[in-house]
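> Pasted the sequence and its predicted model underneath.
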Amino acid sequence: MTAYVTFYPLGDADSALIDLADKRKVLVDFGNQRNPDKADDPRCDLAAELRANLRKAGRDSFDVVCFTHLDDDHCCRTGEFFWLDHAKAYQGEGRIRINELWVPACALTEEGLKGDARLVQAEARHRLREKKGIRIFSRAERLKAWMEQEELDYETRKHLFVDAGKLVPGFSKDGPERAEFFVHSPFAWRQDENTVVDRNGDAVAFQVTFKEATHETYALFGSDLDHDALSDIVKITRRYGNADRLRWDLMKLPHHCSYLSLGPERGEDETVAVDEVKWLFETQGQKNCTIVSPSRPIPIAGTDGDKDSQPPHRQAANHHRRVAREKGGTFRVTMEEPRKDAPKPSGSRSAGSDWLWRSRRRASSLRRRRHRRARADADGLDRRMGLGARSSRACARDRTSGRVILGR
């Protein structure tokens, strides 16, 4: 099995499902913001889509659910969908279990949270107390004082933390999952020999390396990082000689195609990226790459949407289109796939040294073509055997999947 990443059309909200080679499932964010009271809301019903995915796999849980941060567009309706261990009110038949929860450190310490963000925090704190089912992205020392205040023993829980610049335990590109996760954020920036300053403590960002045979491909998930945070990640990653950890074939854009993830100025027609971000896109992006904007459709120049301060921004999209075009790749927008008036979940499949993009409509069309080809092969076999077309004894082998179709 090859790896597959599915992106869901949720407007300016995030959710992506990573299916690994060993059939493990890693869900990154849960921004289920579709309005169920509006029949014409084009955003997908994320809960229904994910339930269907799990049902097809014969499962009722995700191996990992990562909340990159606790803004509503990343955790909306968590309390309606997931089984939460910390309270019986969020348990019961039909709820989806989380085998391992990933959160940034601030998800534990932030004060004044409400709604679903508060529920994620309560679940994370419960799992930390129980010493299981959680990974916290931060230097463990950063939370040492807070843990003492909460009467939590630091030494028996520090193994649950994953610092930037490290691999997440439990995954290996040489194991059956054929994938590893390298953490970029939250991170600590060493200003000098003695001073470490925590930066961007409110978002998880990582690179996934996928291995298929002898080929490796890379995906970057940047949460909602702005150009300052991305620049610092580039600087510290290069300082430690880890530039390969910023390679990407598949880029999930930060912050819904905002110009602020590229530079401080929106620009007239195309946002100009600051030097470090320019290097990240133009040097580290690989041939035939795919850039995905989890956002509303890109506005047209001169329209009211083009004047909106909120993303997506046309100028940023023009930057991404140019980068993708120069690399022979593609720029995709979740709310435009396969059509603006009927967006559907879509995604990329690992294919050796490249990633192949497939929308649901294209996948269905491909299945129909395969079926017609298989029927033609079977009819030819029948004629050679003197059985005539449509014999109940005929069989056809799908050239692509290798499946056998019997008794047509």
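Sure thing, it's come through. Numbering: from 1, shown residues only.

> CA atoms for contacts and neighbours, from now on please.
Fine.

> for the stretch 301-408 of the chain, what spans make up the strands?
330-333, 346-351, 354-359, 395-397, 404-406 (DSSP state E, counting those that start in this stretch).

> Could you point out which of those strands sits nearest residue 233?
strand 330-333 (23.3 Å; Cα to Cα).

> Give me the residues contacting the closest one.
288-298, 320-321, 324 (Cα atoms under 8 Å, 6 or more residues apart in numbering).

> among those, who's most crowded?
Top of those by neighbour number is residue 290, holding 31 neighbours under the definition other Cα atoms under 10 Å.

> Show me what whatever helix or strand it lives in is packed against.
Here residue 290 sits within strand 285-293, counting by DSSP states H and E. Other elements packing on strand 285-293 under the criterion 3 or more Cα pairs under 8 Å, 6 or more residues apart in numbering; DSSP states H and E are strand 248-252, helix 314-326, strand 330-333, strand 354-359.

> Give me whichever of those is most buried.
strand 248-252 (a mean of 24; mean count of other Cα atoms under 10 Å).

> between that one and strand 354-359, how many degrees?
Angle of strand 248-252 versus strand 354-359, following axes from the mean of the first three to the mean of the last three Cα atoms, to 10 degrees, is 30 degrees.

> got the contact list for strand 248-252?
By Cα under 8 Å, 6+ apart, strand 248-252 touches 207, 217-222, 284-294, 354-355.

> Just list the residues touching residue 62, thanks.
Residue 62 neighbours (Cα under 8 Å, 6+ apart): 24-27, 96-99.

> Please compare the first structure with the one that follows:
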Amino acid sequence: MPAFMTFYPIGNADTTLIRLANDDLVLFDFANMRDANDPYDKRIDLPKAVKDDMEEADRDSFRVVAFTHLDNDHICGARDFFWFDHATLLQSEGRPKIGEMWVPADAITETNLEGDAWTIRAEARHRLKEGYGIKVFSRPAKLAKYLEEWGLSVEDRRDCIVDAGELVPSFDKAADGVEFFVHSPFAWRTDEGLEDRNEGSIVVQVTFLENGIESYALLGSDINYETLSLMIKTTKKHNNTHRLEWDILKLFHHCSYKSLSPDKGEDKTEPVEEVKWLFEELAHKKEKIISPSWPIPLKGSVEDKDAQPPHRQAANYYKEIIKDSEGEFLVTMETPRQSAPKPIKLKISWTGVAVMLAAAIPTVAAAASSTTTRAG
């Protein structure tokens, strides 16, 4: 059976739902950015859309919810949506439960938080302290201080901690048809020692398996070209370059040029060497690039002059690299059209990755008509 990925139109924000072949659900981030009081806001009603997809899968909870970091555009509204074990106030009927929570170490250690970020930190600390339902993405030593304050050691909670360069042990590719390889947070060895890079952001490669055929998704977060370059170098150093291959790329930082290069360029951003290699050499044919962002601005427009992403120059680079490989570049707030964006749904099967034409996952007959021929 195929798996599905859904990318929701929520502006410059991230929410990605993975529906596995067995209908279990894995959610990366939750950012309900829509202004319910603005009738012209085209961003989707995220709580309703996610619950509709849960109903379609016949699930009332998530096997995993990953919060890649605690910025508002990745967690907005989480406190009002999920069931949280640490607080009875946040356990009302209709709130979906989280089987396992994935967070970076910063979600445990960060201070001076409020709102959704405070709630997620409280839940993560509760689960880590009790030793259940959590994976913290970090080098173990980073958490030692907090564990000691709770009368615990790293070894007491080693099964709750996943380091970069490891597979998340919660999934087995043979049994679940999926596995998750952790790229970030990671550490880079310098002359001064081991240095943490971009410690507040989770980046993973997802491998899907059906009928002996694998497909790959690279789920980027808000990292820049420097951190991305170091991530690539680290992966090369450990002979894990296959862990960077991709059929699906969820763009880093909402199609910002800063994930490619320090220089935006006049009409096209030219990426630095390592990033260029990742995007041009490790992409599979008929790749799908998803930009979780506002529409790409027109040259000379007010939006084009805005310092915030998406950046037209970065988009032009991505559009160029897919020309010879029959790939697709899709923007969440432009698909199928700017006036009425809908969730982008991908079907991942042994035949390859297909963009679903309808907003909902189709029947078996309809799905068969929309598959693609897998490239070699």
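All right, it came through fine. These numbers were taken from a predicted model, which means no experiment stands behind them.

> So after superposing, what's the score?
Superposed pair, TM-score by TM-score structural alignment, normalised by the length of the second structure: 0.94. Supporting alignment: 370 aligned residues with a Cα RMSD of 1.9 Å.

> circling back: tabulate the helices and strands packed on strand 285-293 of the first structure (a markdown table), appending distance to residue 178 of the first structure.
Below are those laid out as a markdown table (distance: least, Cα to Cα, whole Å):
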| stretch | distance to residue 178 of the first structure |
| --- | --- |
| strand 248-252 | 16 |
| helix 314-326 | 26 |
| strand 330-333 | 25 |
| strand 354-359 | 15 |
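
> quick revisit: who wins for proximity to residue 241 of the first structure among the strands of the stretch 301-408 of the first structure?
strand 354-359 (24.7 Å).

> By how much does that closest one deviate from the second structure on average?
Following superposition, strand 354-359 of the first structure is found to deviate from the second structure by 1.7 Å on average (mean Cα distance after the TM-score superposition for the first structure).

> which residues are in contact with that strand?
With Cα under 8 Å, 6+ apart, strand 354-359 of the first structure has contacts from 217, 249-250, 288-290, 337-338, 344-350.

> what about 6 Å?
338, 346-349 (Cα atoms under 6 Å, 6 or more residues apart in numbering).

> now stretch 181-196 of the second structure
Against stretch 181-196 of the second structure from outside (Cα under 6 Å, 6+ apart): 164-167, 197, 199, 201-205.

> Make TSV out of those and add distance to residue 256 of the second structure.
Converted to TSV, these look like this (distance: Cα to Cα, whole Å):
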residue	distance to residue 256 of the second structure
164	24
165	26
166	28
167	28
197	19
199	19
201	16
202	17
203	16
204	19
205	20
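
> Take those and lay them out in a markdown table including secondary structure.
Shown next, in a markdown table, are the contacts of stretch 181-196 of the second structure (DSSP: H, G, I helix; E, B strand; the rest coil):
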| residue | secondary structure |
| --- | --- |
| 164 | coil |
| 165 | coil |
| 166 | coil |
| 167 | strand |
| 197 | strand |
| 199 | coil |
| 201 | coil |
| 202 | coil |
| 203 | strand |
| 204 | strand |
| 205 | strand |
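
> In those, find the pair that's most separated.
Across these (Cα to Cα), the longest gap, 19.3 Å, separates 167 and 197.

> Assign the closest residue to residue 57 of the second structure other than its chain neighbours to helix, strand or coil.
Counting by Cα to Cα, 6 or more residues apart in numbering, the nearest residue to residue 57 of the second structure once its immediate chain neighbours are dropped is residue 23, at 5.5 Å. Three-state call for residue 23 of the second structure (three-state DSSP): coil.

> rewinding a little: are any of the contacts of strand 354-359 of the first structure buried, and which?
Neighbour-count burial (16 or more other Cα atoms under 10 Å) is assigned, among the contacts of strand 354-359 of the first structure, to 338, 346-349.

> out of the residues you listed, what pair is the most spread apart?
338 and 349 (16.2 Å).

> what separates the equivalent of residue 87 of the second structure over in the first structure from residue 377 of the first structure, distance-wise?
For residue 87 of the second structure, the aligned position in the first structure is residue 87, judged by TM-score structural alignment. Separation of residue 87 of the first structure from residue 377 of the first structure (Cα to Cα, to the nearest Å) stands at 57 Å.

> cool, residue 223 of the first structure as well?
Relative to residue 377 of the first structure, and taking Cα to Cα, residue 223 of the first structure is found at 47 Å.

> Looking at these two, which is more packed in?
Set residue 223 of the first structure next to residue 377 and count neighbours by other Cα under 10 Å: residue 223 wins out with 24 against 17.

> correct me, but the more buried one touches residue 254?
Yes - assessed by Cα atoms under 6 Å, residue 223 of the first structure is found in contact with residue 254 at 5.1 Å.

> so stretch 269-285 of the second structure corresponds to what in the first structure?
Counting by TM-score structural alignment, stretch 269-285 of the second structure corresponds to 271-287 in the first structure.

> Now tell me what touches the matching stretch from outside.
Here stretch 271-287 of the first structure has contacts from 231, 247-249, 262-263, 315-316, 327, using Cα under 6 Å, 6+ apart.

> which parts of the top helix by length along the second structure are buried?
Across the second structure, the longest stretch assigned as helix under DSSP state H is helix 115-130. Buried residues in helix 115-130 of the second structure, counted by 16+ other Cα under 10 Å: 116-129.

> now swap in stretch 144-164 of the second structure and tell me
By neighbour count on 16+ other Cα under 10 Å, the buried set for stretch 144-164 of the second structure is 146-147, 153-154, 157, 160-164.
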